[in-house]
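Novice: Got a predicted structure here, sequence first:
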Amino acid sequence: MAKKSLVADLILLLVTFSWGATFVLVKVAIDTMPPFTFLAIRFAIAAALIFLILLLFKRAHLQTDKGLLKAGLVLGFWLFAGYAFQTFGLKYTTASKAGFITGLSVVLVPLFSVWLLRMKLKRPTIIGVITATAGLALLSLDKVEAADFGDALMFLCALSYAMHILLMGKYAPRFKALPLAMYQIAAVAIFNSIGALLVEPWQKAFTKEVLFNPTVDAAIVICAVFATALAFVAQSQFQKFTTPTRTALIFSTEPVFAAVTAYLWADERLSGQAVLGCLFILSGMLFAELGGTDKEEASNGASAPY
């Protein structure tokens, strides 16, 4: 179990890298294409790709039972909610505060795990969570500001991502990874399509200037294939071998990868405080890793009722 847990954590770290590394691409793309429309296209392509793989190679795993459909819908809802709250929250708060508050899912997941799943967290995990949270503050916040409406939306974003991680811990052991990923990704595509139709000039995405924009096209393809299809299949397959809290800690490294990518690709400079924050986040993850996985915690994360 320990070896499987380590492999699972490494795979989830690669998933987090794919999200952080594509941050610059997404940021540039949504300057040209409305965000809900971009996400709808991204997730629709990813769902279609997984469907084709199931159709060609895993026909026996193309399940349609009500439990799987419900799991995909619930996971898709919380994932969409996270993206939606984040998108609107960024209109009313600063990017630095948004990054910190979104990262608070690393705190919410263990709190919810103790409250809802009755888990017993090990001391290294608790230290890791505190260290990673301090790192998020150093990386994201250069000054203390009063909370505002945008911050409330970002907190709902963090809560949504935390719920997605927790519920993935519930559903991942019950269903095959490919169909579970496909249904939740398809649900996100549908929810984003509705959002685009209601609040965005979605027609803008189908103009010549956008359709033949190489940056937008590259962002859609790379994000759909690597940061969506492969990433969520991997999460569906491997989160069953680790705990929600460790998953949240691993996902807290996303802003680290985003910052490094921005430094390498967009020539954005990191302050000494930001570098220290990155080191704190990585240290927090290492605290949890070196502390090992408590067997009781892991088993509860896989099967406890919500």
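Specialist: Looks like it came in fine. Owing to the predicted nature of the structure, the values given are computational and were not obtained by experimental measurement.

Novice: only C-alpha atoms for contact and neighbour calcs from this point on.
Specialist: Will do.

Novice: helices and strands around the one helix or strand residue 152 maps to, which ones?
Specialist: Assessed by DSSP states H and E, residue 152 sits inside helix 149-171. Helix 149-171 is packed against helix 66-89, helix 95-102, helix 105-116, helix 244-251, helix 295-303, with contacts defined by 3 or more CA pairs under 8 Å, 6 or more residues apart in numbering; DSSP states H and E.

Novice: Helix 105-116 and the fourth one, what's the angle between them?
Specialist: With axes from the mean of the first three to the mean of the last three CA atoms, to 10 degrees applied, the angle from helix 244-251 to helix 105-116 works out at 180 degrees.

Novice: Taking helix 149-171 as reference, get the angle to helix 244-251.
Specialist: In terms of direction (the same axes, to 10 degrees), helix 244-251 departs from helix 149-171 by 130 degrees.

Novice: Tell me how far helix 244-251 lies from the chain's centre.
Specialist: Offset of helix 244-251 from its chain centre (CA atoms, centre = their mean, to the nearest Å): 10 Å.

Novice: list the contacts for residue 43?
Specialist: Going by CA atoms under 8 Å, 6 or more residues apart in numbering, residue 43 touches 185, 186, 188, 189, 224, 228, 229.

Novice: Just the angle for the helix or strand containing it relative to helix 66-89, thanks.
Specialist: Secondary structure from DSSP H and E places residue 43 in helix 35-57. Taking the same axes, to 10 degrees, one finds helix 35-57 and helix 66-89 inclined to each other by 150 degrees.

Novice: tell me which residues of helix 35-57 are tucked away?
Specialist: Residues 35-51, 54 are the ones in helix 35-57 that count as buried (16 or more other CA atoms under 10 Å).

Novice: Kindly report the same for stretch 207-216.
Specialist: Across stretch 207-216, burial judged by 16+ other CA under 10 Å covers 210, 216.

Novice: ok, the closest residue to residue 219 other than its chain neighbours to residue 223 distance?
Specialist: Once flanking residues are discounted, residue 219 sits nearest to residue 25: 5.4 Å by CA to CA, 6 or more residues apart in numbering. Computed as CA to CA, to the nearest Å, the residue 25 to residue 223 distance reads 8 Å.

Novice: Put this next to the first one:
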Amino acid sequence: MKKNNLIKGMILCLLTVISWGVMFPIATVILKTMDPFYFTAIRYGVADIIFLIILYGLEGRKSFQLEGKGLKLFIFGTLGFAGYSFLTFGGQKIIGTSGAVQASIMMALMPLLTIIVNTFIKKTKPQMFTLIIMCFALTGVLLVITKGDINNLLAVRTNLIGDTLIFIGTICWVFYTIGGTTTFNSWSPIRYTSLSCTMGVISIVALTLIGTQAKLIAPPLLNITLLNFWRLAYVAFIAGVMAVVCWNYGNKILTPINGSLFMNIVPVTTFVVSIMQGTHFKTVELIGALITICSLVANNVYIRSMKKTD
């Protein structure tokens, strides 16, 4: 790999994970006055239009053909965009201020969770080292979630509900990612992202309208939407379109195994931004985040060494 390409790939991945890390604290502010369903609908409704324009410009009209995979694309798109966003941001809203950090920690766990899910799908025995690392990583997550006291999780029911929603949302994204590397592995990353996002938006809009009709959720007032205009623009254009495009091309240069290492920067960025917003964290929460991040780095290094051995 040429040095210039290496630097380019690193910059692209770095831009992505920093933008995602900043996204969660920004979402915390938005979710104080806006329902997760409408927040998601606005975010991906705007992002999808940009994705489709980029796809048309890069690959032309032929790339819009579904090739008989429409149903599968709809399922994966619904899981990745509707499932992940509704559950993650819904859980974040329930938990409150600390929900941003917990969501970012779960996001950093995605590469490890993908290995575990793939183990069940392909019915292969995971490496013992990976299982040990998983235990360490989850221990770190528990320290962050419970602030060092398991009673915090059990005593406050909303925390348990919120954390469960975020975890299930993360699993939804893992399945979406696996779909892109298996069922749609012959498609370019931007094609899979654009068309699956379109399918996801169909589900997002449908569920949002059903929820509104049933009076379970309410649309945001115009002044609330305008008040959050720049925040919504950030999560749609920067953390949405720019981040995904940079991530796809960055991973193409570095390979996914190297790109996944950058995911550890997401919770670090979220911690920094949350502290700048005035959020105070206990020492045990910082220790928990450090344990999780170090565990993920160790697993990435181990996988790299195994690849070299093979």
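Specialist: Yep, it's here. Owing to the predicted nature of the structure, the values given are computational and were not obtained by experimental measurement.

Novice: care to give me the TM-score?
Specialist: In this superposition the chains share a TM-score of 0.75, using TM-score structural alignment, normalised by the length of structure 1; 291 aligned residues with a CA RMSD of 3.9 Å.

Novice: among the contacts of residue 43 of structure 1, who's most crowded?
Specialist: residue 185 (32 neighbours; other CA atoms under 10 Å).

Novice: Nearest spatial neighbour of the residue positioned nearest the centre of structure 2, chain-adjacent residues omitted?
Specialist: Structure 2 has residue 107 as the residue nearest its centroid, 5.2 Å off, counting by CA atoms, centre = their mean. Leaving aside its chain neighbours, residue 107 of structure 2 sits nearest to residue 170 (6.7 Å; criterion: CA to CA, 6+ apart).

Novice: right, and the one you found touches residue 111 too?
Specialist: No: between residue 170 of structure 2 and residue 111 no contact is recorded; they are 10.6 Å apart, counting by CA atoms under 8 Å.

Novice: neighbour count winner among the two?
Specialist: Taking neighbours as other CA under 10 Å, residue 170 of structure 2 and residue 111 compare with residue 170 leading, 27 against 19.

Novice: got a list of what that one touches?
Specialist: With contact taken as CA under 8 Å, 6+ apart, residue 170 of structure 2 is in contact with 84, 88, 106, 107, 110.

Novice: Also residue 63 of structure 2?
Specialist: Taking CA under 8 Å, 6+ apart, we find residue 63 of structure 2 in contact with 55, 56, 191.

Novice: Now do the same for the residue nearest to residue 219 of structure 1: its match in structure 2.
Specialist: Using TM-score structural alignment as the criterion, the counterpart of residue 25 of structure 1 in structure 2 is residue 26.

Novice: so that match is in which element?
Specialist: Using DSSP H and E, residue 26 of structure 2 maps to helix 3-31.

Novice: so how far is that helix off the chain centroid?
Specialist: When distances are taken as CA atoms, centre = their mean, helix 3-31 of structure 2 is centred 12 Å away from the chain's centroid.

Novice: Counting by contacts, list what that helix packs against.
Specialist: Counting contacts by 3+ CA pairs under 8 Å, 6+ apart, helix 3-31 of structure 2 packs against helix 84-95, helix 99-108, helix 229-233, helix 243-254, helix 265-276.

Novice: Output the contacting helices and strands for the last one.
Specialist: Looking back up the chat, that one is helix 265-276 of structure 2. Counting contacts by 3+ CA pairs under 8 Å, 6+ apart, helix 265-276 of structure 2 packs against helix 3-31, helix 99-108.

Novice: Show me what counts as buried in it.
Specialist: Buried positions in helix 265-276 of structure 2, judged by neighbour count with 16+ other CA under 10 Å: 265, 266, 267, 268, 269, 270, 271, 273, 274.

Novice: Generate TSV for those residues, with distance to residue 301 of structure 2 as supplementary columns.
Specialist: Shown next, in TSV, are the buried residues of helix 265-276 of structure 2 (distance: CA to CA, whole Å):
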residue	distance to residue 301 of structure 2
265	16
266	18
267	19
268	19
269	22
270	24
271	24
273	28
274	29
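
Novice: Buried ones in stretch 281-290 of structure 1, by neighbour count?
Specialist: Neighbour-count burial for stretch 281-290 of structure 1 [16+ other CA under 10 Å]: 281, 282, 283, 284, 285, 286, 287, 288, 289.

Novice: Show me what the third one aligns to in structure 2.
Specialist: Alignment note (TM-score structural alignment): residue 283 of structure 1 maps to residue 294 of structure 2.

Novice: What strand or helix carries that match?
Specialist: helix 283-309.

Novice: can you state the direction angle for that helix and helix 265-276?
Specialist: Going by the same axes, to 10 degrees, helix 283-309 of structure 2 makes 160 degrees with helix 265-276.

Novice: Point out the other helices and strands that helix 283-309 of structure 2 packs with.
Specialist: Applying 3+ CA pairs under 8 Å, 6+ apart, we find helix 283-309 of structure 2 packed against helix 99-108, helix 128-146, helix 256-259.

Novice: wait, which of the ones you listed is closest to residue 158 of structure 2?
Specialist: Among those, the nearest to residue 158 of structure 2 by CA to CA is helix 99-108 (11.2 Å).
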